[in-house]
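Asker: what's the 3D shape of this:
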Amino acid sequence: MNVQDFLTSALKEALHPVYLDIRDESFMHSVPDGAQSHFKVTVVSDEFEGKRLIARHRQVNALADEALKGPVHALALHTYTPQEWEARGGQAANSPACLGGSKRD
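Answerer: Next up, the predicted model:
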């Protein structure tokens, strides 16, 4: 399974995002090449209107369930309404450096 394609399809179908960016950040972690284990997901959707952050994350996690049962170890979720996204200047936070595995001091 190509995780990025799966997530893109699942999120587009359910959330009809006005903006969607899914990045495989596995290379930033102590995992084998091609692991497809760590993803940063930024999704902007009217579907999030009136929902608390935890509800948004639960919704995305439910849509990503198949991938989370397989190769995905971590999803960094950035979920916004279009108004919130505009107020942020169309930018999500950068992912922090990995401190796990062989990258610990």
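Asker: C-alpha only now, for contacts and for neighbours.
Answerer: Will do.
Asker: neighbours around R52, how many?
Answerer: Burial of R52 is recorded as 9 neighbouring residues (other CA atoms under 10 Å).
Asker: Alongside the first, I'd like the structure of this one:
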Amino acid sequence: MTDTSTGLVAQEITARLTAGLAPSRLDVINDSAKHRGHMGDDGSGESHFTVVVESVAFTGKSRVERQRMVNRALGDLMEHKVHAMAIRATAPGE
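Answerer: As a prediction, the model looks like this:
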């Protein structure tokens, strides 16, 4: 498992996705610098992310179902801490 971002929000994303999805791969990439000064930039440096997550929990699930599973695992972070998140969710072997 890889965590490519180490801020507090990224750490919380990692913890929640690990607990909720038991991923075999997890990359949490902070894209906030690309959005500095744009809408949703709260100045924290942790408002925009890309998450690459592989989990057996995604087997047989559609892309939309997988994104919903990620959003459920993240819970209130998506409402209060994260402005935007790109999600790449796969099952092992895909």
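Asker: Give me the TM-score for this pair.
Answerer: The TM-score (TM-score structural alignment, normalised by the length of the second structure) is 0.82; 84 aligned residues with a CA RMSD of 1.6 Å.
Asker: Kindly provide the distance from the residue mapped onto R56 of the first structure from the second structure to V56 of the second structure.
Answerer: Under the alignment by TM-score structural alignment, R56 of the first structure pairs with R66 in the second structure. Using CA to CA, to the nearest Å, we find R66 of the second structure at a distance of 11 Å from V56 of the second structure.
Asker: Which of these two has more residues huddled nearby?
Answerer: R66 (22 against 15).
Asker: gap between that one and G45 of the second structure?
Answerer: R66 of the second structure is 27 Å from G45 of the second structure, by CA to CA.
Asker: quick one on the thing from earlier: quick check: next helix or strand after the host helix or strand of the match of R56 of the first structure?
Answerer: R66 of the second structure belongs to helix 63-74 when assigned by DSSP states H and E. Proceeding N to C from helix 63-74 of the second structure, the next assigned helix or strand is helix 77-80, under DSSP H and E.
Asker: That next one vs the first structure, mean deviation?
Answerer: Aligned to the first structure and superposed, helix 77-80 of the second structure gives a mean residue distance of 1.1 Å (mean CA distance after the TM-score superposition for the first structure).
Asker: Now do that helix: everything it contacts.
Answerer: Applying CA atoms under 8 Å, 6 or more residues apart in numbering, the contact partners of helix 77-80 of the second structure are 13, 71, 84.
Asker: give me every residue that touches the aligned residue in the first structure for the last one.
Answerer: The alignment partner of A84 of the second structure in the first structure, by TM-score structural alignment, is A74. By CA under 8 Å, 6+ apart, A74 of the first structure lies in contact with 37-39, 68.
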